[in-house]
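Colleague: I'll drop the sequence and a predicted model, then ask my questions.
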Amino acid sequence: MEAFLKVVGMRKSFKNVEVLKDISFEVFKGEIMAILGPNGAGKSTTIRNIMGIMYPDEGSVTFQGHKEIPRNTIGYLPEERGLYKNVKVMDILLYFAELKDYPLKKAKERALAYLKKFGLEGKENSSVEELSKGMGQKVQFIASILHEPEFLILDEPFSGLDPVSQELFKEEIRSLAKNGTAILLSSHQMNLVEEMCDRLFLIHRGQKVIYGSMDNVKKEYANFKCTIRGKNDLEILQDLPEVQRVEQQDELSILYLSKDVQVASWLKHLPDQLEINELSIDRISLHEIFIDIATDKNLLREEATLHA
């Protein structure tokens, strides 16, 4: 698989404070790569250095082996929206396409098709200020993909969208990746990231914490947990084998199990006196991994340091 973007050893400081510390990762053609981290972790600074809005103090950013940013083949949906409020929707879409040297006739045809697809048919002559927040988000998304980019950066693309619109965006993003677009996606909606992305790069305090495929990350960091609904004694649950910790609230107990637990065998150790109205076993979610790292709970820190 060919890497479209390669970031190596990126460092950036502001007023002697190092905000990026030796950042390295790749984004391949046809994949959706997530860049994640809590507020202030360095995600936006990383993206701005990739886009040439600012430049790293050290390190390199290359696109298919070249240092020059191929602006005509990059799409960018920034977190801070930038649509001109008093301009008609079609005019602004064609303006963005023109900036990418995209053929005007083709841009208009694609714009009309996308407006219809995203439920904005008939809005081409409306001004941006007449649109709802969600509609405006759709227009800006269309502007970022209208010119058929080879590399696409999406910063919080699902912000302000209702569930139906989120599904439309997810479908289009997957379609773009399937057709070969390299996609770098940043979002705080961990459930969507976990569902969509092939790989992830998790950054905290300016440095890499986790980097790898979604499957490998789940295997490395997402131990099993057992959720039991029923009125049970905390000490009995804590004394069970392979239980690292127990969180209990009212009649809900969550048992976090050790890394190498054999689930089928472990279930046989549950005592008969347990009250079990419901029981489920699954892996720790990406959301829980993110919260653990962002809040410095250190529940996964030892493993993350070993395997990152």
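Modeller: Yep, it's here. Numbering: from 1, shown residues only.
Colleague: every contact and neighbour count from this point should use C-alpha atoms.
Modeller: OK.
Colleague: who are the packing partners of whatever helix or strand Glu288 lives in?
Modeller: Secondary structure here is read from DSSP states H and E; on that basis Glu288 sits in helix 286-294. Applying 3 or more CA pairs under 8 Å, 6 or more residues apart in numbering; DSSP states H and E, one finds that helix 286-294 contacts helix 190-196.
Colleague: hmm, back to that, now the helix holding Glu288: buried residues?
Modeller: Buried residues in helix 286-294, counted by 16 or more other CA atoms under 10 Å: Leu286, Ile289, Phe290, Ile293, Ala294.
Colleague: TSV please, covering these and showing distance to Gly30.
Modeller: Output for those, formatted as TSV (distance: CA to CA, whole Å):
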residue	distance to Gly30
Leu286	22
Ile289	26
Phe290	25
Ile293	29
Ala294	29
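Colleague: now, which of the residues you listed sits nearest Glu150?
Modeller: Nearest to Glu150 among these, counting by CA to CA, is Leu286 at 27.8 Å.
Colleague: thought the closest one was touching Glu194?
Modeller: Yes - with contact defined as CA atoms under 8 Å, Leu286 reaches Glu194; the gap is 6.4 Å.
Colleague: tell me where the stretch 151-300 of the chain has helices.
Modeller: Counting by DSSP state H, counting those that start in this stretch, the segments of the stretch 151-300 of the chain that form helices are 163-178, 190-196, 214-221, 234-238, 263-267, 286-294.
Colleague: nearest approach to Phe151 belongs to which of those helices?
Modeller: Proximity to Phe151, assessed across the helices of the stretch 151-300 of the chain by CA to CA, is greatest for helix 163-178 (9.5 Å).
Colleague: put this next to the previous one:
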Amino acid sequence: MLEVAHLVRRFGDNVAVSDVSFDVAPGVLTGFVGGNGAGKTTTMRMIMGVLAVHGGEVRWQGRPVTIEDRRSFGYMPEERGLYPKQPILEQLVYLARLRGSTASGAKRRGSELLERFDLAARAGDKLESLSLGNQQRVQIAAAVMSDPALLILDEPFSGLDPVAIDAMADLLREYAERGVPVLFSSHQLDLVERLCDALVILAAGRVVAKGSVPELAGGRTRYRLVLGGSTAWLADFGGVRVLETNGSSALLELTGATTDKLLTEALARGSVYELAAVRQSVSEIYREVTA
């Protein structure tokens, strides 16, 4: 398990990260969400030892993280760090050998990953000859070349087309299924919702929410009611809180009424096309906790 405990980082008088704490458990895909300047990249760099920690601690397997531990971590930085004029497979092999892989094992692993990302035919090409999206795929391959014990990925889906996004998502799920803790940041909240088991939401350098989507939604169940006529009567219907309306459709919470009572009343007033439970989305949760 990765444990981030009360991390602090300053840049001059600016406190970029303030008392940030969260865990990334084995086999859990954890989404790291926040606006620009929220502190996500700074926190990831402290986890990896790229930036010094000014307060708090990073722990791995219940003890302070070491340089040797970090050598087993797969890291994809926000600023991509590959060599533009070096052949793709050659540099993947080089990077893997820095982490202790054999030349033959690294070449085999690199070839497998390039095949997976539809880049096998470009293995001998220089990185700079690839599109930005394909360079991103190579950067992802570099992060997982040595079968990492932990994955830290800063905006891994940025610049990827839908096919590459699906391939990347499958890869992350595979590592999670092996028991690897995975932490990744993304501004694409629909992807975070689709992939993640847990969320950590930052704002202004602080954790403002963390947990699973159901936990962050507070256990509240929302309902969408679609009628054949107006929803105006809901405002005076006891035991219901109307969150929003759009013509004949309403999003609401039950504060005392039952679904049976609501449906009976709605049918008495006309046609009912839908009454369905709606889970609060990550986007909605994000807007609520960062408002």
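Modeller: The structure has been received and is ready for your questions. Note that this is a predicted model, so its numbers are computed, not measured.
Colleague: which residue packs closest to Val65 of the second structure, ignoring adjacent ones?
Modeller: In space, not counting the residues next to it along the chain, Val65 of the second structure is nearest to Arg59; the distance is 4.9 Å by CA to CA, 6 or more residues apart in numbering.
Colleague: can you verify my assumption that the one you found contacts Leu2?
Modeller: Yes - counting by CA under 8 Å, Arg59 of the second structure does reach Leu2; the two are 5.9 Å apart.
Colleague: these two: which has the busier surroundings?
Modeller: Neighbours were counted for Arg59 of the second structure and for Leu2 using other CA atoms under 10 Å; Leu2 has more, 22 against 18.
Colleague: look up how far Gln188 of the second structure lies from the more buried one.
Modeller: As for Leu2 of the second structure, its distance to Gln188 of the second structure is 24 Å (criterion: CA to CA, to the nearest Å).
Colleague: contacts for stretch 147-155 of the first structure?
Modeller: Residues from elsewhere that reach stretch 147-155 of the first structure (CA atoms under 8 Å, 6 or more residues apart in numbering): 4, 29, 72-79, 97, 100, 102, 107, 144-145, 180-187.
Colleague: so what corresponds to the residue nearest to Val65 of the second structure in the first structure?
Modeller: In the first structure, the residue matched to Arg59 of the second structure (TM-score structural alignment) is Thr62.
Colleague: which element is that match on?
Modeller: Residue-wise, Thr62 of the first structure maps onto strand 58-63 under DSSP H and E.
Colleague: give me the mean distance between that strand and the second structure.
Modeller: Once the two structures are superposed, the average separation between strand 58-63 of the first structure and the matching residues of the second structure is 1.2 Å (mean CA distance after the TM-score superposition for the first structure).
Colleague: do you know how far the counterpart of Arg269 of the second structure in the first structure is from Gly230 of the first structure?
Modeller: Aligned by TM-score structural alignment, Arg269 of the second structure pairs with Gln273 of the first structure. Gln273 of the first structure is 11 Å from Gly230 of the first structure, where distance means CA to CA.
Colleague: just Lys138 of the first structure next, same as before
Modeller: 45 Å.
Colleague: try Val17 of the first structure
Modeller: For Val17 of the first structure, the distance to Gly230 of the first structure - CA to CA - is 50 Å.
Colleague: one more: Asp239 of the first structure?
Modeller: Remark: distance between Asp239 of the first structure and Gly230 of the first structure (CA to CA) = 17 Å.
Colleague: of the two, which one has the most company?
Modeller: Neighbours were tallied for Asp239 of the first structure and for Gly230 using other CA under 10 Å; the higher tally belongs to Gly230 (16 against 12).
Colleague: was I right about Arg38 of the first structure contacting Gln207?
Modeller: Not quite, residue 38 of the first structure is Pro, not Arg. No - taking CA under 8 Å as the contact criterion, Pro38 of the first structure and Gln207 are not neighbours in contact, 11.9 Å apart.
Colleague: and the strands in the first structure, which stretches?
Modeller: For the first structure, the strands defined by DSSP state E occupy 3-14, 17-28, 32-36, 58-63, 74-77, 151-155, 182-186, 199-204, 207-213, 224-229, 243-249, 252-257, 278-283.
Colleague: columns distance to Ala111 of the first structure on top of these, output as a markdown table?
Modeller: What follows is the strands of the first structure, written out as a markdown table (distance: least, CA to CA, whole Å):
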| stretch | distance to Ala111 of the first structure |
| --- | --- |
| strand 3-14 | 26 |
| strand 17-28 | 27 |
| strand 32-36 | 24 |
| strand 58-63 | 27 |
| strand 74-77 | 15 |
| strand 151-155 | 17 |
| strand 182-186 | 21 |
| strand 199-204 | 30 |
| strand 207-213 | 34 |
| strand 224-229 | 46 |
| strand 243-249 | 51 |
| strand 252-257 | 49 |
| strand 278-283 | 42 |
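Colleague: now for the ones you listed, which one comes closest to Ile47 of the first structure?
Modeller: For the strands of the first structure, the distance to Ile47 of the first structure is smallest for strand 151-155, at 8.1 Å, taking CA to CA.
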